[in-house]
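1. Okay, sequence plus prediction incoming.
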Amino acid sequence: MAHGYAKAEVGRGSVISSPVPAVGAAAEVFSSTSNQWEQCKVIRVEDNIATVAYQRGRDHVQKALPLGHPQLRLGSAMPAPAPAALPAMSLRPVCREGAKCKARQDPRHLEAWSHPFDPDYRRSCEREGLQPFLPTLHLLFGWVDADGSGKISRSELEQALPLLERLQGERLMLTEESWEQLDEDGNGAVNFSEFAQWAGPRLGLPLGVDHLFADQLPPCGIIGCPCPGFRLDERAALFEMFGEKKKKKDKKAKKEKKHKRDWEECMCREVDVGPQRIQERLDSCACGHKKMVHRLGASREMRSVPLPQHWVQPPAEMSASKGAPIIPLPPDHCQLLQRLLDSTYSNVWTRDRKRHHPDNPNVPRGFRVVRAYRAQNFKNWQEYAVRRAELLKDAKDRAIQHYDVQSSAEWASYTHACGIEPLQRACNEWVLFHGTAPPAALEICRSDFRISLAGDKTGTLYGRGTYFAESITKADEYAKAADGEYAMLLVRALGGRVRYCDEVEPDAEDLTRSCIEGPYDCVLGDRKKCRGTYREFVFFDTENLFPEYIVIYSRQY
């Protein structure tokens, strides 16, 4: 029972054996639809997976189950159980580590203990008085990701095929073609979004990411306030702690005491559970309003993955629409983006400029924004937001070393002026530049980056990933003209745990492996330190990237 199947007991303790049946042999399969055993015939046997066929009413049904499965028995000598009861099974003790069990690659451990997705798991939890983990795609992904890297390798998926076959109820084949379809971005590993898109329609499990967004507060509830989310006003908090006179403190203490006594009649009881959290409600946000009005502004029906509040299209239409809406930005936004380009300009030449622009290898003296667009790709945002929530949760358990990025610092003024969701510094969320051609920029925003195509035109100094820059000048080296105009993508990027490298000749293979198979999320190549040019940021998984803005610009010489 290497995959957690429990032995089924029928009648007086007899145990189902698992001989290899012949094609055409009679068998019985338990149907959860009719809640009874159905007479069937074996039509195919491959790799200990038996496919049986039977007729239910006017429907011809086929079902694939592993040999020895409690809902499949060979021959017709066994008495059928009562129609209203599922086949009995022996109950094993519950592994308290659940889907995070580190011994799940040990067949002896899997045979002795019950885990999530095992047939006896829920009943075993009930027997021991434990609350079972609800089956979700996020939980299943964590189980298949045996090394806890946040990505599923091909070998991990192959080892999990028997479990996935049991959950889906049919034979699964992992071919080269099916692996390429599953690995959408072509980086050689499957992230959670790619796994969920494949497993969701087949298994019918919920996404299971609500817990990742439980701590995120919505925008300010005051009409007209552009604040996209609560951010503690640290200056106000310090003033509250140290800046008040004693008389004022005494007056405030009396007021809070009365508030605690009368809290049941206070409007803030709608958003908290009692007086012990009153101070938290009264904390001030950087926008000048209290924390409680951010909670009151929350929608009662929030999606599993909250959408950015500055998106203009309703979520229902957005998720149903084909492709990604491309929204033109007004002139005042373009003016702020122009400031971003100006502030990240640097008159530093590199050999890449001569390589990609041999006809005019000189550094432009500036760049002028012609127009700009925002891409609202719901599918890509869902993938990105889940990964960001995972990194934020991980950062609470293990501190992440922060890296300041020039473009992200300048981006803060744009987000504040336009009411755009701010960057999360706790997980090294940045805004970076990626130069390309206008048609390619549009295609990337409507679909996504393709890691498998990385390096075809820009080189692979730090590995075969997607390259970004904090300087408009560096990213412009890779931009291509269309009718005299160039395109620059502004990309939200999750640096997470950064693999820093300041070597002149880095080991590209080692850097790539440390991100795809190891604990790192990106590579920061510091050519500014070792060569006096620019820092480069390299990513190997599209779930860490969200191309949000297209800036069409011209070069000024």
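-> That came through fine.
2. From now on I want contacts and neighbour counts done on CA atoms only, so please keep to that.
-> Will do.
3. need the longest helix for the chain.
-> Across the chain, the longest stretch assigned as helix under DSSP state H is helix 378-397.
4. Output the contacting helices and strands for it.
-> For helix 378-397, the elements it packs on are helix 315-320, strand 545-556, judged by 3 or more Cα pairs under 8 Å, 6 or more residues apart in numbering; DSSP states H and E.
5. which helices and strands does the first one pack with?
-> If I follow you right, that is helix 315-320. helix 378-397.
6. Off-centre distance for the helix it packs on?
-> Centroid displacement of helix 378-397 relative to its chain, using Cα atoms, centre = their mean, to the nearest Å, is 5 Å.
7. Return the list of helices and strands in contact with the helix or strand following it.
-> Sequence order places helix 406-418 as the next helix or strand after helix 378-397, per DSSP states H and E. Applying 3+ Cα pairs under 8 Å, 6+ apart, one finds that helix 406-418 contacts helix 331-343, strand 429-436.
8. Mean neighbour count, the ones you listed: which tops it?
-> strand 429-436 (a mean of 25; mean count of other Cα atoms under 10 Å).
9. Compute the inter-axis angle for that strand and helix 406-418.
-> Angle of strand 429-436 versus helix 406-418, following axes from the mean of the first three to the mean of the last three Cα atoms, to 10 degrees, is 110 degrees.
10. Are there helices or strands packed against strand 429-436, and which ones?
-> Strand 429-436 sits against helix 406-418, strand 466-469, helix 472-476, strand 486-494, with contacts defined as 3+ Cα pairs under 8 Å, 6+ apart.
11. Same list (the helices and strands packed on helix 406-418) but as JSON lines, adding distance to Thr542.
-> Listed next are the helices and strands packed on helix 406-418 as JSON lines, based on distance: least, Cα to Cα, whole Å:
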{"stretch": "helix 331-343", "distance to Thr542": "24"}
{"stretch": "strand 429-436", "distance to Thr542": "14"}
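12. looking at these, which is closest to Glu390?
-> strand 429-436 (12.6 Å; Cα to Cα).
13. For the spatially closest residue to Leu391 that is not a sequence neighbour, give its distance to Ala389.
-> Excluding its sequence neighbours, the residue lying closest to Leu391 (Cα to Cα, 6 or more residues apart in numbering) is Cys427, at 5.9 Å. The gap separating Cys427 from Ala389 is 9 Å, by Cα to Cα, to the nearest Å.
14. Next one for the comparison:
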Amino acid sequence: MAAQRACPLCHDKASLRHRTLLERVFRSWTSCGVCADPINNAQIRWICKKSCGFSACESCGLSISLATPSRSSSSLWLGGSSQKAKNLPVRGCLRACKFGDHCREASAEHVARFAHPGDREYRQGLVTLKDGEVPCFETLWLIFTFFDPNESGHLTREEFRLAEVAVASLACETCDSSAAWDAAGGNLHGHVSFVRFALWCGRVGVKLPVGLDMGGERQCRFQSDGCGCECLNFRPHGPDRCCQCGHGPMAHRSDVAQQSIAAQLLYSRPRNWKRGAVGLISLSVGALSEFQFLLDATHKENDNWTRDRGCAVHGVNRCSASCAYSTRAPVPSGYRVVSVWRNQNPKLWARYNLMRASIQQECHGGCRRVSTLSSKAPFHHLDSSSLMDGVNEWRVFHGTSETACKTICVNNFEPSMAGTGATWKEKKQKRGMPLYGHGVYFAERITKADEYATPAESHDASTSLRCVLLCRVLAGRLTVCTGNQIDPVSLRKQVLDGPNHAVLGDRVQTLGKPFREVVIYDSDQIYPE
């Protein structure tokens, strides 16, 4: 019997079954809630027990979280059409092929019986190894995914401890488990992402290549008896997604994927950056027009006040909600761009670029596309730099102080600061609980971001000059919140312990709220551009 899944609409249980005779008679065909492909009445499907209307085809349902859901959060999972999930569903506990990456057998029977490095099943708890056999780890990515059986993109402390044991034989340095967890950012963030795992491996002297592709041709790295495969690029063929040369996708890696983490950090640079320059680079006056167009297009002229803008008499967070609603602070009628600075920070960009490749791999080549006003054409190509398709990469606003903007451009966002800004707090409390939990909040409209922007310290306050960040974010697979009953702890858990990458608070259509919000819980998914 198949394990039950958590319905992404109502969070009740969904089970794999055929429609009943009455359902076949009185209900029409439906489409899969994940990949949107039609499901006819005779097909087996995942159906929510609560009859909220959600159903998914058999293969896509396997990508839905097994985690115990929270019933109080109104959210929708947008996992997208996972090509890998559709072609290669998790097949239960398989034997590991003893030849690993060097396996020459590409028959359908062999692929159905054995798991190979890079397969979705080649993970702790999903693959069995004979006594004396050890997992095949040729890249850092293979180590990380092996100990991430839930495909969450993050390692818990216990998962990291197991990965640390595997890394120990490859490392030049040794450290106890607690020190390793702390060095990888586990104590600060509560989890370890692939970026922080790879950086930690580099610091302890692991020489393996990263193993993630960021574009370019993927040459076959298969070796046997001193001879290599002559295939120069991966060309998927057949349902098992092997290449036409007969070797699996993980045997094909670009030259970039073969680099160490140190080399990727050193050479990662966007093409539009000014050569040889680091830090904040002032853009020419001629470049300001496209940013002015961005502000004009994302300004909301009506129904644009929220409690976070505050009270005209007392300011923000200094009086009751009823007082703020009755004496609303005025909303600007428009915005004028005075200057734009590009942030050329190689360290932050390299971490972001690596996270982008990681999420692209986790999405198995694509996810359900969701757009924001600030990322649609022509804003997807601002400053001659395009956004990546397939991972919901967006440009969104974050309003704050001038000092904070400069600090963020150097060090990125600090998780410990979540809830200390404009979040409504209890009296005498320095930290509050934001609506969607402790994360970094962004807006697709400048009018919303302006609520949190403060007068620039370097200019006369009478000029009304303010600073705002325009950031790249990786939203990937989304949890979309459309209701009023929100469990912030559960939402964060869906991202850090589940298959999703971000939260989109979209209560505009259902509740008539003025703005949508984007919440990111891992700072490596953000680049302050």
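-> Sure thing, it's come through. Note that the structure is a prediction, hence the values are computed from the model and not measured.
15. what's the TM-score for these two chains?
-> Once the chains are laid over each other, their TM-score by TM-score structural alignment, normalised by the length of the second structure reads 0.59; 347 aligned residues with a Cα RMSD of 3.2 Å.
16. Out of the helices and strands packed on strand 429-436 of the first structure, flag the one nearest Gly455 of the first structure.
-> Gly455 of the first structure lies closest, by Cα to Cα, to one member of these: strand 466-469, at 7.5 Å.
17. Relative to the second structure, what is the average displacement of that closest one?
-> Here strand 466-469 of the first structure, set against the second structure after superposition, deviates by a mean of 0.3 Å using mean Cα distance after the TM-score superposition for the first structure.
18. The second structure: which residue goes with Lys474 of the first structure?
-> Aligned by TM-score structural alignment, Lys474 of the first structure pairs with Lys448 of the second structure.
19. Just give me the neighbour total for that match.
-> Look at Lys448 of the second structure: counted by other Cα atoms under 10 Å, it has 27 neighbours.
20. again with Gln360 of the second structure
-> Applying other Cα under 10 Å, we find 23 residues neighbouring Gln360 of the second structure.
21. same question, Asp521 of the first structure
-> Counted by other Cα under 10 Å, the residues lying close to Asp521 of the first structure total 24.
22. Aligned counterpart of it in the second structure, please.
-> Here Asp521 of the first structure is matched to His501 in the second structure, going by TM-score structural alignment.
23. cool, and Ala375 of the first structure?
-> In the second structure, the residue paired with Ala375 of the first structure according to TM-score structural alignment is Asn343.
24. my guess is that match is in a strand, correct?
-> Yes. According to DSSP: H, G, I helix; E, B strand; the rest coil, Asn343 of the second structure belongs to a strand.
25. right, and it touches Ile281 too?
-> Yes. Assessed by Cα atoms under 8 Å, Asn343 of the second structure is found in contact with Ile281 at 6.4 Å.
26. Which of these two has more residues huddled nearby?
-> Using other Cα under 10 Å, the more surrounded residue of Asn343 of the second structure and Ile281 is Asn343, with 21 against 14.
27. wait, what's in contact with the more buried one?
-> Shown in contact with Asn343 of the second structure (Cα atoms under 8 Å, 6 or more residues apart in numbering): Val278, Gly279, Leu280, Ile281, Cys409, Pro528, Glu529.
28. Could you check how far it is from Glu290 of the second structure?
-> On the measure of Cα to Cα, Asn343 of the second structure and Glu290 of the second structure end up 17 Å apart.
29. Turn the helices and strands packed on strand 429-436 of the first structure into TSV, columns for distance to Val29 of the first structure.
-> Formatted as TSV, those follow (distance: least, Cα to Cα, whole Å):
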stretch	distance to Val29 of the first structure
helix 406-418	59
strand 466-469	50
helix 472-476	61
strand 486-494	48
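30. for these, which one sits closest to Val369 of the first structure?
-> strand 486-494 (9.7 Å).
31. Which positions in the second structure sit opposite the closest one in the alignment?
-> Mapped onto the second structure using TM-score structural alignment, strand 486-494 of the first structure covers residues 466-474.
32. Same check on stretch 446-457 of the first structure?
-> Across the second structure, the stretch matching stretch 446-457 of the first structure (TM-score structural alignment) is residues 410-421.
33. What are the boundaries of the helices in the stretch 1-150 of the second structure?
-> With DSSP state H, counting those that start in this stretch, the ranges of helices along the stretch 1-150 of the second structure come out as 21-26, 58-61, 83-87, 108-113, 140-146.
34. Could you export the ones you listed as CSV, including distance to Asn484 of the second structure?
-> Listed next are these as CSV, based on distance: least, Cα to Cα, whole Å:
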stretch, distance to Asn484 of the second structure
helix 21-26, 31
helix 58-61, 27
helix 83-87, 32
helix 108-113, 45
helix 140-146, 35
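35. mind putting those helices in CSV, mean neighbour count included?
-> Output for these, formatted as CSV (neighbours: other Cα atoms under 10 Å):
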stretch, mean neighbour count
helix 21-26, 10
helix 58-61, 23
helix 83-87, 18
helix 108-113, 12
helix 140-146, 24
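36. Out of these, flag the one nearest Ser169 of the second structure.
-> Short answer: helix 140-146, nearest of these by Cα to Cα, at 12.6 Å.
37. what's the matching range in the first structure for the closest one?
-> Aligning helix 140-146 of the second structure against the first structure (TM-score structural alignment) gives residues 137-143.
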